[in-house]
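[1] Whatever this is, show me its structure:
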Amino acid sequence: MTLYYSLVFLLLVAEMTLFMLLIIPLPFTIRRKMFTFISESPLVAKLQYGMKITFIFILILFIDSVNRVYRVQLELAESNKQQGAAVLGHERMEVQARKFYSQRNMYLCGFTLFLSLILNRTYTMILDVLRLEEKVKKYEGDPKATGKESEKLANAGNAGEIGKLRKELAQKDRDLETLKKQSEGLSREYNSLGDKFTAADGTPKKDK
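    Got it, this is the predicted structure:
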């Protein structure tokens, strides 16, 4: 097995381990803290971004392995059409070996991609269950369900998005302050021009 397929196999084992950790029954408090950490950790956000790029390369490997399996199937069909001989029998064994390795690589990449989709869906479903349990605890009057952990849990599943939204909110606040200052400046300028116009007209300024 080549190096990159060995790395794909290690990734598959890591996905299986993570899937087992997700489905293990844990107390609600521990599970809530774990998902809150995942949603707020910048390291997890960077890891998720890197994994997206990795899965793109795995998809390319999967397409290449499917293409190899198809070509080996054609070679095997050609060898079956020819009359059997000692040399041709040896060549047929070589084609069978290449077929086995191509199918192994195809299944390895395919199961890795498929399990990544299952993990993503399982993570989303667990988040939904935790949010529903949190709402039930709030309706029942549980004081532990009204703290900061609940707010963090509501934002879970958006790793990396929270920091981005905070930056956008801070930028909008700065824009709002700038608009307020411009409005105050325009108001002062308007009052100044009104005073000058009143003085030039010679009529007293009426208070509204």
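
[2] going forward, measure contacts between C-alpha atoms and count neighbours the same way
    Fine.

[3] which helix is the longest one in this structure?
    When the chain is parsed with DSSP state H, its longest helix is helix 86-139.

[4] So which elements touch the helix or strand that comes right after that helix?
    Where DSSP states H and E defines the elements, the next helix or strand beyond helix 86-139 is helix 148-154. Other elements packing on helix 148-154 under the criterion 3 or more C-alpha pairs under 8 Å, 6 or more residues apart in numbering; DSSP states H and E are helix 28-40, helix 86-139.

[5] this one next, for a side-by-side:
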Amino acid sequence: MTLYYSLVFCLLVFEMAVFMGLIVPLPFVVKRKLFTFISESPIVAKLQYGLKITFIFILILFIDSVNRVYRVQLELAAFGKEGGPIGAAALGADRMEVQARKFYSQRNMYLCGFTLFLSLILNRTYSMILEVLRLEEKVKLIEGDKKAGGKDSVRLAQAGDAGEIGRLKQELEAKDRDIENLKKQCEGLTREYHRLGDEVSGTKSDTPKKDM
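    Here you go, the predicted model:
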């Protein structure tokens, strides 16, 4: 197995572990805090962005593997027509080599296909669990549970994609820093303007008036 297909296999195992972690039964409070952390963590936001790019490359590998399987099927069909029976001795070695390439192409196709399919399942599972948590929170509020509500529930209700809030917070902090820098620059320019104004005023006042 080549390096990139080994990486695809590692990603598939990682997706399986994440899926098992999502479906593990946990107390409501623990699950709410966990999903709140996922929705606000900037690390998760960066990881999600990197995975989106990775899945694009996996999709390209999947299309390539499907194309390879199709070409190998055509080669096998050509062997069947030229060599007569499938078990012809003259074409046995060549046919086994084509069969081996067919096996590897199918393996790569299934590997990439299952990785892409599981990514869709994870996305849908996360959305469904998030919606269930929102509904459970509403039920607890209706029943008058004092522990329901609070900051975690508000954050959970606003959570969209994993890490979206964390990414937005980072952008907001960057905007705040830019505003502070602009304020400092504006204050410096204002002080310099007043200083130059004072110098000009002092120069005019020191200039003697001419006699009429």
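
[6] what's the angle between the longest helix of structure 1 and helix 28-40?
    110 degrees (axes from the mean of the first three to the mean of the last three C-alpha atoms, to 10 degrees).

[7] helix or strand for the residue nearest the centre of structure 1, which one?
    In structure 1, the centroid-proximal residue (C-alpha atoms, centre = their mean) is Gln48; its distance is 5.7 Å. Taking DSSP H and E as the definition, Gln48 of structure 1 sits inside helix 42-81.

[8] in that helix, what counts as buried?
    Neighbour-count burial for helix 42-81 of structure 1 flags 45, 55, 58-59, 61-62, 65-66, 68-69, 72-73, 76, 79 (criterion: 16 or more other C-alpha atoms under 10 Å).

[9] For Asn158 of structure 1, what is the corresponding residue in structure 2?
    In structure 2, the residue matched to Asn158 of structure 1 (TM-score structural alignment) is Asp161.

[10] got it, and Gly89 of structure 1?
    Looks like Gly89 of structure 1 aligns to Gly92 there (TM-score structural alignment).

[11] Counting neighbours, what do you get for its match?
    14 (other C-alpha atoms under 10 Å).

[12] Please apply the same query to the one 10 residues further on.
    For Lys102 of structure 2, the tally of surrounding residues (other C-alpha under 10 Å) stands at 21.

[13] Equivalent analysis for the one 3 residues further on, please.
    Other residues near Ser105 of structure 2 number 22, with proximity taken as other C-alpha under 10 Å.

[14] Am I right that it is in contact with Val69?
    Yes. Counting by C-alpha atoms under 8 Å, Val69 is a contact partner of Ser105 of structure 2 at 5.5 Å.

[15] show me what contacts the match of Gly89 of structure 1?
    Under the criterion of C-alpha atoms under 8 Å, 6 or more residues apart in numbering, Gly92 of structure 2 has no neighbours.
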